[in-house]
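Novice: Generate coordinates for the sequence data below:
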Amino acid sequence: MTDRRETPRPARRTSKPKPQSEKPPKDWSDGERIAKWLARAGVASRRACETMIENGEIAVNGRKLTSPAFKVTGSETITVKGKRVSAPEATRLWRYHKPSGLITTTNDPAGRRTIFDEMPKHLPRVVTVGRLDLTTEGLLLLTNDGELARALELPSNEFPRIYRARAHGKVTPEKLQALADGIEVDGVRYAPIKAELERETGTNNWIRVELSEGKKREVRRALESVGLDVNRLIRVAYGPFTLDDLHPGAVEEVLASELKAKLGSMIKPSSARPSRGARKPKPPRPDVETGLHKPKRNRTIRKK
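Specialist: Prediction:
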């Protein structure tokens, strides 16, 4: 009987596991950061958009973002609080004569009327360049470009804000010089303010005030600190744009050619859309005291 010896089988070769390929890094060369894109689309300022992202109010292709470190090209479906945002349009700017009694915000918890409650329905999504207090009147700039709004607000760009203030109290050279030197009120330091007396009307005085910042209630607080009690405040200019004969409640678009000429490199050549501008409404009879136009009767803000 032959002895059969089984020949050992060769060891089975096992294939080495393939190394897992790492996800390719994101290409940050294309697109732009989501907050900047939203700001250009007129949703809000870049900072406000970043806050909205942190609050989970922004989604891209159905996925909520938790960090502003995300880029988009505009081909995505981008939503804000569930509503789709259209791609940014060419940069546009409007002059608006804000009446007294309106809040400069999108909504008010107290139920007071806002400027957006009074805006024409055909106006696209816009943001304001800064704010005006409840009782402050005059020029308020609106734009569909949040990046432009932010640039116009920055003190470093030194866009002057010019107001006409009616104030009770004696105006003296010493008080005007104190404002020009820069003052501090309740721990808040204000940059030098140019103020000059225009005319006296009994116990009240009309004062021209020019500043380059725009802190909360700056004009009122600064004048009150030198003994001048403001009872009416009208902004007549912001940077190169003026109120002119725009009557209260009216909105007028700035021509693209004017926008480019006055803001220069802040407006990209491809961002200024051709515009004929809005037709100027016929102004009402001017106020004898201020030289400005009397506001039309506004039933929407009248107390019931």
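
Novice: Please make it C-alpha for all contacts and neighbour counts, starting now.
Specialist: Noted.

Novice: can you give me the helices in the stretch 51-200 of the chain?
Specialist: 115-118, 146-153, 173-181 (DSSP state H, counting those that start in this stretch).

Novice: looking at those, which is closest to Gly249?
Specialist: helix 115-118 (7.6 Å; CA to CA).

Novice: As CSV, the helices of the stretch 51-200 of the chain with mean neighbour count would be great.
Specialist: As requested, the helices of the stretch 51-200 of the chain are exported to CSV (neighbours: other CA atoms under 10 Å):
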stretch, mean neighbour count
helix 115-118, 17
helix 146-153, 21
helix 173-181, 15
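
Novice: any chance of those in CSV, plus distance to Val60?
Specialist: Converted to CSV, the helices of the stretch 51-200 of the chain look like this (distance: least, CA to CA, whole Å):
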stretch, distance to Val60
helix 115-118, 27
helix 146-153, 19
helix 173-181, 49
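
Novice: Of those helices, which is nearest Gly239?
Specialist: helix 146-153 (8.2 Å).

Novice: Now find how far off-centre the closest one is within its chain.
Specialist: Here the centre of helix 146-153 is set off from its chain's centre by 6 Å, with CA atoms, centre = their mean, to the nearest Å.

Novice: Which elements pack onto that helix?
Specialist: Using 3 or more CA pairs under 8 Å, 6 or more residues apart in numbering; DSSP states H and E, the elements in contact with helix 146-153 are helix 34-40, helix 46-54, strand 127-128.

Novice: try 7 Å this time
Specialist: helix 34-40 (3 or more CA pairs under 7 Å, 6 or more residues apart in numbering; DSSP states H and E).

Novice: How many residues are close by Arg84?
Specialist: 13 (other CA atoms under 10 Å).

Novice: for comparison, sequence B:
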Amino acid sequence: MEERLQKILAKAGIASRRKAEQLILEGRIRINGHVVTGMGSKADPNRDTITCDGHPLVFEEKIYVLLNKPAGYVTTLSDPQGRPMVSDLLADIPLRLFPVGRLDLDTEGALLMTNDGELGNAILHPRYEVNKTYEAEVSGSPSVDKLKRLESGIEIDGVMTRPAVVRLLRRHKGTTLVEITIHEGKKRQVRKMFQAINHRVLHLRRTAYGNLRLGSLPLGKYRVLNQNDLKKIFTRKIPFTIKNILA
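Specialist: Here you go, the predicted model:
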């Protein structure tokens, strides 16, 4: 049965659908030896030979991992600058896992990694509004009014952010620890939100996807997730396309 090429690449764990589109546009995908660059291309994975960079697709067992990313690691699978990569921390897993979303080089905390492009795409899709929770240590002592501005939505890069959930955790010696929950994923969004109220983020850590919390997982370590863990990610609506793995 034919399927859209992006979906096939995601199922094979090559990348999320968004990244798969980029691979297609770059001419890195072939069907039966022919380069395809059209977004509407379809194929039958049971009949056609599909390759990425000359390597045939392999449909592996799906695995889902929660990593406590340390600062100093890039959230990519290759880096021309030779910096440490999050994949280095999963070297004992004999499968190619990609990160779901990203964390900045200097941000720590919860990072989902998987070879299931369908799940990765669902987590990132705005339709399902998957919450991401962070603990931000910021300079100074932001007022209640400033924190309410973050809750209501604030303009960054000319665009208003969606409402956030903000909770003051601690004030201590010129810094403040704030928990903030958002479901958007703009680049450096949390840092820019606090910058917009004139409080610089000194340290940032993601603590949860939905209700899947990092907990006591040590920095630089990971744990393999089960179905109950995955269900905690989607606090509003479980995408139909992945209900089978969450059944």
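
Novice: that older thread, out of the helices of the stretch 51-200 of structure 1, the one nearest Val43 of structure 1 is which?
Specialist: When the helices of the stretch 51-200 of structure 1 are compared by CA to CA, helix 146-153 sits nearest Val43 of structure 1, at 7.1 Å.

Novice: how much does that closest one deviate in direction from helix 46-54?
Specialist: Put simply, helix 146-153 of structure 1 runs at 130 degrees to helix 46-54, going by axes from the mean of the first three to the mean of the last three CA atoms, to 10 degrees.

Novice: Okay, the residue in structure 2 sticking out farthest from the centre and Val138 of structure 2: tell me how far apart.
Specialist: The C-alpha centroid of structure 2 is most remote from Lys173, which lies 33.1 Å away (CA atoms, centre = their mean). Using CA to CA, to the nearest Å, Lys173 of structure 2 is found at 11 Å from Val138 of structure 2.

Novice: swap in Pro218 of structure 2?
Specialist: Applying CA to CA to Pro218 of structure 2 and Val138 of structure 2 gives a distance of 23 Å.

Novice: Read off where stretch 15-31 of structure 2 ends up in structure 1.
Specialist: Under TM-score structural alignment, the alignment places stretch 15-31 of structure 2 onto residues 44-60 of structure 1.

Novice: List the contacts of the matching stretch.
Specialist: Residues outside stretch 44-60 of structure 1 that contact it (CA atoms under 7 Å, 6 or more residues apart in numbering): 35-36, 38-39, 64-68, 76-81, 127, 146-147, 150.

Novice: now with 6 Å?
Specialist: With contact meaning CA atoms under 6 Å, 6 or more residues apart in numbering, stretch 44-60 of structure 1 is reached by 35-36, 39, 64-66, 68, 77-81, 146.

Novice: Now do the buried residues in that stretch.
Specialist: Going by neighbour count (16 or more other CA atoms under 10 Å), the buried part of stretch 44-60 of structure 1 is 44-46, 49-53, 56-60.

Novice: which pair in those residues spans the largest distance?
Specialist: Farthest pair in those, by CA to CA: Ser45 and Val60, 18.5 Å.

Novice: re the thing from before, what is the nearest of the buried residues of stretch 44-60 of structure 1 to Phe159 of structure 1?
Specialist: Closest approach to Phe159 of structure 1 among the buried residues of stretch 44-60 of structure 1 (CA to CA): Ser45, at 18.0 Å.

Novice: Just give me the mean distance for the longest strand seen in structure 1 relative to structure 2.
Specialist: The single longest strand within structure 1, with elements called by DSSP state E, is strand 229-238. Superposing on structure 2 places strand 229-238 of structure 1 at an average distance of 0.6 Å from its equivalents, by mean CA distance after the TM-score superposition for structure 1.

Novice: mind checking how far that strand is from the chain centre?
Specialist: Taking CA atoms, centre = their mean, the mean C-alpha location of strand 229-238 of structure 1 is offset from the chain mean by 20 Å.

Novice: Against which helices or strands is it packed?
Specialist: Judged by 3 or more CA pairs under 6 Å, 6 or more residues apart in numbering; DSSP states H and E, the packing partners of strand 229-238 of structure 1 are strand 137-143, strand 161-168.
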